[in-house]
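# pasting a predicted model and its sequence here:
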Amino acid sequence: MNSEWRDMEVDGAADRYMPIRIYDSATRAKAPPLVLYFSGGAFLDRDRNGESPIARSFANSGAVVVEADYAKPSENVFPKALEFAFSALRCLSGKRKQFGSQRSLLLVAGEEAGGNLAAGVALKARDQMPGEIDGQILLSPLIDPLMATASFREADGAGMRERWTEGWNHYLGSGGGYCHPYAAPGHCSRLSGVAPALILTSADDPLRDEAADYAARLSAAGVAVKSRVLPACRGWPQIYGADRTEGCAPPDELRREFEDFIGELQNRTS
């Protein structure tokens, strides 16, 4: 099923409307998981064009996915981007019946910069909407502005160091968010009580070390975490462009990991 951008009213944001795209499929269950998804773009991209293959993959697994365009209304700066993202979550939480069912699991998910937003939203939900979200899915999350991990040394080879540096400077520039846990979840010191997490990277992903460190600290804080480094050259992640993923196998692992994670959450809440 094709999806198109449309405006959704979100309470609590400076501009009361933000663009969303809804992904659905004929395979959805009676109480499908509801996933709020944030795409990547290094906090620099503001134009959303074609469908997200990640969001479509989740929908093909039976979920209803709402992709929220936080970038366009927020100009990709903190705290405005986080406020829009959280407002979208609050809106979906109150409209579970409209998008799925009152029994639908509610999750936040994101890739790269969108993974930062998803992690920040999960932390803020822990503080302001305790118990409202059931899980978070972080895909190669961009969560450490220090960019000093061992794997990050590969960012030059991936052609991403300059872009990520520019993106962090843009996102944190005037918002005073460098040390704010919602802006830089990788430096958050209070992680207990956040929603269970699925954290995925790949063996050739420069962000894999910061993702692994975040997964380990979540687990140490008592959070249920499933973390995996997918094999290199599987068309994942998408953020490095077609020249890096040409000839790679489809990321079927991503779909299987999503379905397994949903199953675990359903067992936990049943």
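Thanks, I have it. Just so we're clear, the structure is a prediction, and the values are computed from it rather than from any experiment. Numbers count the residues shown, from 1 in each chain.

# from here on, just use CA atoms for contacts and neighbour counts.
Fine.

# list of residues touching stretch 150-162?
205-209, 240 (C-alpha atoms under 8 Å, 6 or more residues apart in numbering).

# which of those are buried?
205-209 (16 or more other C-alpha atoms under 10 Å).

# among those, which ones are in strands?
Of the buried ones among the contacts of stretch 150-162, none are assigned to strands by DSSP state E.

# can you put the contacts of stretch 150-162 in CSV and add distance to A26?
Below are the contacts of stretch 150-162 laid out as CSV (distance: C-alpha to C-alpha, whole Å):
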residue, distance to A26
D205, 33
P206, 36
L207, 35
R208, 34
D209, 37
Y240, 31
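
# try this one side by side with the last:
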Amino acid sequence: MGEYVLDSTMKTILKKRHKLSIGDITEATPEAIDAYNRSEFKQSIFKQLYRPKTENILSRTFIIPVTEGAITGYLFEKVKDKSIAGQNSLIIFFHDGGWILGNMRKCAAVCSNICNTTGATVLAVDYRLAPQFKFPTPLEDCYSAFLWAAQGARYWKVDPDKIYVMGNCVGGNLAASVCRLARDRKGPKIAGQILLSPVTDGRMRTASHEEFSDCPTLSSKSMKFFIQSYSREPKDILDPLFSPLLAKDHSRLPSALILCGEYDPLRDDSNLYADALASADTPAKCLMVKGMFHSFIDFPKLEGWKDSMYAVSTFIGGRAVSGIEILTKDERKRLERRPQLVVQ
């Protein structure tokens, strides 16, 4: 059982988040899961929690062809001053939800905030979900979306040399595995991977899984259910595309910025994966954000969200991952004066 020292903002967010949650996911019916994924949520609480940025953000919807079907992509682009030259970076974002939950209204809020803060164009991928579509179908959907986006980079006026993949929790897992597929299949170049508390080892054997087994935003019980729902059979968990940490080859992968919370059951997954990449000469760094739970990256009111977005902005701005740190408040105040970095 973990010991959690929380500030008042975090406590308030956890209470409000509970009102929008599906409850115990292990007891949810398929109908309840489908209803959650389609839910519009209670407007007042939703806006207080996710603070979706819509002003000066253009959004478009696209149909993306995938194997035996099609998925939807949602593109978010910040309205630029015509006097500002140059092409945007593109972040391809894979959402969280244990491979079985995927409310795109929530994902749109997260992605519009990322777009607004970093200035990058963001493509949110509505990949097909387990248990109907098990491993590796969601991953192949994400890779197909990456190929589709890379081919359309000129159309969206984004720099084809500045395409990043990003994801939270299982989305981080998918982003890490997309990088491996791109390397092994000789796909388009990925400029960097931004992994937010990624699942990197489906065996769940780390100390942080045990210490924070009762984490209110990701319990061990829920994580086991997610893994069982995603895998076709137990041996899938040992596949490097399911558990990237277990891969034998961590070389020749894109630079990785990994972020995790202090009270996060996936904290060790994050740190161990950064170490594995670095040991194979893949530039990688894991930054732990103090006082934060798993999925803190969803909530712009948190100081940890601001810290993380500055790190992400710096990374896609071209700084080597080795030079990126969590900022002090004074450092952040100085950066807030820069027009390309907007904290809500």
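Everything's here; your move. What you see is a predicted model; the values in this text were computed from it and never measured.

# can I get the buried ones among the contacts of stretch 150-162 of the first structure in TSV including distance to S189 of the first structure?
Output for these, formatted as TSV (distance: C-alpha to C-alpha, whole Å):
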residue	distance to S189 of the first structure
D205	25
P206	23
L207	20
R208	20
D209	18
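
# so which pair among the contacts of stretch 150-162 of the first structure is furthest apart in space?
D209 and Y240 (17.1 Å; C-alpha to C-alpha).

# the strands in the stretch 151-300 of the second structure, which residues?
In order along the chain, the stretch 151-300 of the second structure carries the following strands (DSSP state E, counting those that start in this stretch): 158-168, 192-196, 256-263, 284-293.

# ranking these by burial, who's on top?
strand 192-196 (a mean of 28; mean count of other C-alpha atoms under 10 Å).

# ok, S101 of the first structure touching P32?
Yes - counting by C-alpha atoms under 8 Å, S101 of the first structure touches P32, with 7.1 Å between them.

# next one: stretch 311-318 of the second structure to chain centre, how far?
15 Å (C-alpha atoms, centre = their mean, to the nearest Å).

# counterpart of A158 of the first structure in the second structure?
Counting by TM-score structural alignment, A158 of the first structure corresponds to C215 in the second structure.

# what about that match, how many residues close to it?
Neighbourhood size, C215 of the second structure [other C-alpha atoms under 10 Å]: 19.

# what does S251 of the second structure give?
16.

# hmm, it is touching D281, no?
Yes - applying C-alpha under 8 Å, one finds S251 of the second structure in contact with D281, separated by 6.3 Å.

# anything in contact with each of those two?
In contact with both S251 of the second structure and D281: no residue, using C-alpha under 8 Å, 6+ apart.

# could you pick out the longest helix of the first structure?
Among the elements of the first structure assigned as helix by DSSP state H, the one spanning the most residues is helix 252-269.

# run the chain-centre distance for it.
Centroid separation for helix 252-269 of the first structure versus its chain: 16 Å, with C-alpha atoms, centre = their mean.

# which residues sit against that helix?
Outside helix 252-269 of the first structure, the residues touching it (C-alpha under 8 Å, 6+ apart) are 33, 57-58, 61, 105, 134-135, 198, 226, 230.

# stretch 205-212 of the first structure now?
Residues outside stretch 205-212 of the first structure that contact it (C-alpha under 8 Å, 6+ apart): 140-144, 149-155, 158, 186, 199-202, 227, 229, 232, 237.

# now with 6 Å, please.
Stretch 205-212 of the first structure is contacted by residues 140, 151-152, 154-155, 201 when judged by C-alpha atoms under 6 Å, 6 or more residues apart in numbering.

# residue contacts, the most centrally placed residue in the first structure?
Residue closest to the average C-alpha location in the first structure (C-alpha atoms, centre = their mean): G110, at 1.4 Å. Residues in contact with G110 of the first structure (C-alpha under 6 Å, 6+ apart) are 37-39, 118, 138.
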